[in-house]
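Novice: The amino acid sequence is not available; the structure is as follows:
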């Protein structure tokens, strides 16, 4: 049996984290492909201008605001999309944040917040939407990860940890999702020029404009395999680097980032309660 792949004629695409960056550009690209796109963002991140921008496209964008960390409300959002717009055939879990975690200034709440948004923000939507897909015996789920999942980078203990967890989540679920005719993909983009990467302290080789990145993502969703990663000139060297013995991997990263030469930037913070 050929595993299901979403089609705009079958139903709705749902994109979380759709107010800016990758999510916003993805929603625009999907609307241009003819999808009715349900976009979820925070209540104070309206997508009114996105709706206007896509008004003349073959598809349409409809706002379903929600905080992805709110489990009950995410379940209600899935129900609202299904009841008001149509069956969700493509769910793209893109919402995320980046909090730098330098080793000299660790704060528990930074780790907790990273996992609440980046990881449990997926789980809170994945569980209810997959139940609908299971009943229909078809569906397509996309989890947005990162090349930082391949190995540890300086200052990414929280962010990279969430992205590694997302990759393991996708790999683990694939065994049973395949049997339910639910395609699961993980997208591990390289560095994309978004408000999120502006917070990054590290060198970002192969930094891509967001529009080019999301066009690659849409192509990968339509025709790619389990993992979609790009640009190859960045992602594949990093993937290979992640396969090397860890001391050698750390040496290369230390050399390319000149991390040992960087002074500590200690910011005194109150103890965690």
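Specialist: Arrived safely, thanks for sending. Keep in mind that what you see is a predicted model, and the values were worked out from it rather than measured. Residues are numbered from 1 along each chain as shown.
Novice: only C-alpha atoms for contact and neighbour calcs from this point on.
Specialist: Noted.
Novice: Okay, and residue 83 sits in which element?
Specialist: Under the criterion of DSSP states H and E, residue 83 resides in helix 71-84.
Novice: Report the buried residues of that helix.
Specialist: 71, 73-75, 77-79, 81-82 (16 or more other CA atoms under 10 Å).
Novice: ok, now stretch 207-218?
Specialist: For stretch 207-218, by 16+ other CA under 10 Å, it's 207-208, 210-211, 213-214, 216-218.
Novice: And here is the other one:
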């Protein structure tokens, strides 16, 4: 089988120490892409950088917008223009209506939403000035519909989906493309605390990364998978609430989740 090639020379990945983004980083590097891996300093980030000569660690906190802008500038000074920015930092905190973790909710919103916006702010101006670039934002299919135990994470990803839609409309004609990546459940430490019975059609990080990189070079607006979860949740989103809420409750009861 011929080695896969990609249209980007330099890719900047935030949340690179996470399971999905780390796997994407390794696959891009194996294909010859220069990958700038950004996350807070950690052994996982160091290990990722040590895995390939094509991966360089650029530690930064995505919640610090000025530090992230400085980080993006360092990447471009060291490796060249960022052609692909995959903004993937994220977290999940369980949501229990009987014991609401307001602090966890706030942290989830900050990392999953502000972390993405800060990444956009760090890289988009240079892309617009060049008249080319590709933003890829990590959302979730669970941003399309409410789901039990998922109040914080789902709310944050709903915000990301709305942000992506708004950006897509404004980026038309600029030469900068935007792709929203919406996985369903992926078997990662991120959602290890989520009830396993509620993880619909759970996927491995390897399969998830492969699906992302199969489609990302074509620059679609959305990459969503698995199709069964996409169809169900988007159908639920588009139904009248008088129909969608009973459908979700029926599904949960039917699947024992």
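Specialist: Arrived safely. The shown structure was predicted, so the numbers you read here are calculated from the model rather than taken from an experiment.
Novice: Got a TM-score for the pair?
Specialist: Overlay of the two chains. TM-score (TM-score structural alignment, normalised by the length of structure 2): 0.91; 250 aligned residues with a CA RMSD of 1.9 Å.
Novice: circling back: looking at the buried residues of stretch 207-218 of structure 1, spot the one nearest residue 171 of structure 1.
Specialist: residue 217 (18.6 Å; CA to CA).
Novice: Now do the same contact list for that closest one.
Specialist: 26, 187, 228 (CA atoms under 8 Å, 6 or more residues apart in numbering).
Novice: what do you get for residue 103 of structure 1?
Specialist: By CA under 8 Å, 6+ apart, the neighbours of residue 103 of structure 1 are residue 155.
Novice: helix/strand/coil for it?
Specialist: Put simply, residue 103 of structure 1 is coil when judged by DSSP: H, G, I helix; E, B strand; the rest coil.
Novice: Could you check how far the equivalent of residue 92 of structure 1 over in structure 2 is from residue 36 of structure 2?
Specialist: Residue pairing (TM-score structural alignment): residue 92 of structure 1 is matched to residue 86 of structure 2. Applying CA to CA, to the nearest Å, the value for residue 86 of structure 2 to residue 36 of structure 2 is 10 Å.
Novice: How about residue 222 of structure 2?
Specialist: Where residue 36 of structure 2 is concerned, residue 222 of structure 2 sits at a distance of 23 Å (CA to CA).
Novice: follow-up on the earlier one: between the contacts of residue 217 of structure 1, which sits nearest residue 237 of structure 1?
Specialist: residue 228 (14.8 Å).
Novice: residues in structure 2 aligned with the helix or strand harbouring the closest one?
Specialist: Secondary structure from DSSP H and E places residue 228 of structure 1 in strand 227-230. Strand 227-230 of structure 1 corresponds to residues 222-225 in structure 2, going by TM-score structural alignment.
Novice: what's the answer for stretch 137-146 of structure 1, then?
Specialist: Going by TM-score structural alignment: stretch 137-146 of structure 1 matches residues 131-140.
Novice: mean deviation of the match of strand 227-230 of structure 1 from structure 1?
Specialist: Here the mean offset of stretch 222-225 of structure 2 against structure 1 after fitting is 0.7 Å, by mean CA distance after the TM-score superposition for structure 1.
Novice: Against structure 2, what's the mean shift for the helix holding residue 83 of structure 1, could you check?
Specialist: Mean deviation for helix 71-84 of structure 1: 0.9 Å (mean CA distance after the TM-score superposition for structure 1).
Novice: What's the average distance for whichever helix or strand comes after that helix when superposed on structure 2?
Specialist: Next in sequence after helix 71-84 of structure 1, counting helices and strands by DSSP H and E, comes strand 88-93. In the superposition with structure 2, the average deviation recorded for strand 88-93 of structure 1 is 0.5 Å (mean CA distance after the TM-score superposition for structure 1).
Novice: Report the aligned residue range of structure 2 for the lengthiest strand in structure 1.
Specialist: For structure 1, the strand with the greatest residue count under DSSP state E is strand 182-189. Residues 176-183 of structure 2 are where strand 182-189 of structure 1 aligns, with TM-score structural alignment as the criterion.
Novice: quick one: that stretch to structure 1 mean distance?
Specialist: With mean CA distance after the TM-score superposition for structure 1, stretch 176-183 of structure 2 averages 0.5 Å from its match.
Novice: Now do the buried residues in that stretch.
Specialist: 176-183.
Novice: Please name the residues that touch the match of residue 92 of structure 1.
Specialist: Contacts for residue 86 of structure 2 were tallied using CA under 8 Å, 6+ apart; they are 11-14, 135-138.
Novice: Can you tell me the number of residues neighbouring residue 152 of structure 1?
Specialist: Other residues within reach of residue 152 of structure 1, judged by other CA atoms under 10 Å, total 18.
Novice: Once you drop chain neighbours, what's closest to the alignment partner in structure 1 of residue 152 of structure 2?
Specialist: For residue 152 of structure 2, the aligned residue in structure 1 is residue 158 (criterion: TM-score structural alignment). Leaving out its chain neighbours, the residue that sits closest to residue 158 of structure 1 by CA to CA, 6 or more residues apart in numbering is residue 111, at 5.1 Å.
Novice: What residue in structure 2 is paired with that neighbour?
Specialist: With TM-score structural alignment as the criterion, residue 111 of structure 1 pairs with residue 105.
Novice: just to revisit the earlier point, how distant is the strand holding residue 228 of structure 1 from the center of its chain?
Specialist: Averaging C-alpha positions (CA atoms, centre = their mean, to the nearest Å) puts strand 227-230 of structure 1 12 Å from its chain's average.
Novice: same for that strand, what does it pack against?
Specialist: strand 182-189, helix 210-223 (3 or more CA pairs under 8 Å, 6 or more residues apart in numbering; DSSP states H and E).
Novice: Contacts for the first one, please.
Specialist: To tie it back to what came earlier, the one meant is strand 182-189 of structure 1. 3-5, 133-134, 137-147, 166-167, 170, 173-174, 177, 213, 217, 221, 225-231, 235.
Novice: Quick check on those residues: which are buried?
Specialist: 4-5, 133, 138-147, 166-167, 170, 174, 177, 213, 217, 221, 226-231, 235.
Novice: before we move on, the earlier item: relative to strand 88-93, how tilted is the longest strand of structure 1?
Specialist: Put simply, strand 182-189 of structure 1 runs at 30 degrees to strand 88-93, going by axes from the mean of the first three to the mean of the last three CA atoms, to 10 degrees.
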